[in-house]
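# Got a predicted structure plus its sequence, pasted below:
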Amino acid sequence: MDNSMPVVSKFFCSSTSTTLMIRKRPIVVNGGGFVVTDLSNNVVFIVDGCGILGSKGELLVKDSDGERVLFIYKKGGIVQALSTCNKWNGYSMDYQGKDKLVFSLTDPKSCITKGAPIRIHIEPKRHCKNWDFEIRGSFADRECTIIDCTGKIVAQMGKKEQIGNKDFYYVVMQSGCDKAFIIGVMAVLDNINGESTTC
């Protein structure tokens, strides 16, 4: 039975649960961002932030071959400036370089909405509520969970205890989960929290 939940591509969905390690790159080396490896230390994804891309609020997820998989940017403009939330849009990129909106993420930015959950909408719209995924917990403390609109956990983040610092952490993804999508969400959370993808 196929239980895959593709957002970016079915290619990134695994039939078993997967643990990926995330290692931040120093901002002075290659402009920041982070590297994602499997438990055998093989590179799976590379995330570039504004240090490489040259623009704040832009993120790029590449596969292990350096091919662009997901381009994410923070919406701007007067409407966004007046909004109580920041909105990020994620676009999948095909082999011809064309992009297609696959998700949007909104995070509260004002004291009025403080404590409101970060929610993700998938495109084309398919949510069972007015959102598809919700992020709970604290990214800064490396204790956050991504749930779907039915309440099922799809990914969980934790610290790598034996390393002893925040430069390494892991994400456990349930079977069928789109790994590229989850890493894209981690990239946005990293940027929101002013970590390795920011300038």
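That came through, no problem.
# only C-alpha atoms for contact and neighbour calcs from this point on.
Fine.
# Give me the helices and strands touching the top helix by length along the chain, please.
If you go by DSSP state H, the chain has its longest helix at helix 179-192. Packing partners of helix 179-192 (3 or more Cα pairs under 8 Å, 6 or more residues apart in numbering; DSSP states H and E): strand 43-48, strand 58-63, strand 68-74.
# Check the offset of that helix from the chain's centre.
Its chain's C-alpha centre and that of helix 179-192 lie 1 Å apart, by Cα atoms, centre = their mean, to the nearest Å.
# Let me know how buried T106 is, in neighbour terms.
Neighbours of T106 under the rule other Cα atoms under 10 Å: 18.
# go on, T145?
Neighbours of T145 using other Cα under 10 Å come to 19.
# and if you look at L60?
23.
# if I read this right, it contacts I72, doesn't it?
Yes: using Cα atoms under 8 Å, L60 makes contact with I72 at a distance of 6.2 Å.
# Second structure follows, compare the two:
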Amino acid sequence: MRFHKRRLSLHQRWEGFVGERTDGQKPIFSVKRSSIIGRSSLTVEVNDNPEEYQIEGSFAQRCCTILDGKQQSVAEIKRKVDASTNVVLGKDVISLLVKPGFDGCFAVALVLVIDQINGDDFDEGARVEVVDPLLVNSNISSSE
């Protein structure tokens, strides 16, 4: 998936495409700031889907929630904590908790776009751990 930044007006818009962008190709989704004043939430529009998502919180602090159109949490971005020592790991190590029914690949794509919007380019060694909430309750974790 590739991302392309486009200035349409005072709002900045980031668009996600499958593969390399070609002429006339529509983006799969676009992300823009909900307000041009300050660092407010982000609005996510998905093509061929009337529902919009909101991203609330502070990505700089690695603490965000992705909300669906009903303002229900569908994914959460948090700093990773080492379970054995209760130590918060570096800001380039995050956990992404994806609720059942929400596309995990789409959630990871949103994390990458939010990172670009905030100008916090992840280091090459940065990791995103996608956590299955069904496994969290059984004290088993999965990471990729």
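Cool, got the structure. This structure is a prediction, so every number in the text was calculated from the model and none was measured.
# Now do the strands in the second structure.
2-7, 12-17, 29-33, 42-46, 52-58, 63-67, 73-79, 81-82, 87-88, 93-98, 127-131 (DSSP state E).
# so where in the first structure does the third one end up aligned?
Spelled out, it's strand 29-33 of the second structure. On the first structure, the counterpart of strand 29-33 of the second structure by TM-score structural alignment is residues 103-107.
# how close does that stretch sit to the second structure?
In the superposition with the second structure, the average deviation recorded for stretch 103-107 of the first structure is 0.9 Å (mean Cα distance after the TM-score superposition for the first structure).
# what separates that stretch from the chain centre, distance-wise?
For stretch 103-107 of the first structure, the distance to the chain centre is 10 Å (Cα atoms, centre = their mean).
# Rebuild the helices and strands packed on helix 179-192 of the first structure as a markdown table, extending it with distance to T113 of the first structure.
Listed next are those as a markdown table, based on distance: least, Cα to Cα, whole Å:
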| stretch | distance to T113 of the first structure |
| --- | --- |
| strand 43-48 | 29 |
| strand 58-63 | 24 |
| strand 68-74 | 18 |
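# K114 of the first structure is nearest to which of those strands?
strand 68-74 (19.0 Å; Cα to Cα).
# What helices and strands are in contact with the closest one?
Using 3+ Cα pairs under 8 Å, 6+ apart, strand 68-74 of the first structure is in contact with strand 58-63, strand 85-93, helix 179-192.
# Kindly reformat these as JSON lines containing distance to A140 of the first structure.
Formatted as JSON lines, those follow (distance: least, Cα to Cα, whole Å):
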{"stretch": "strand 58-63", "distance to A140 of the first structure": "19"}
{"stretch": "strand 85-93", "distance to A140 of the first structure": "18"}
{"stretch": "helix 179-192", "distance to A140 of the first structure": "8"}
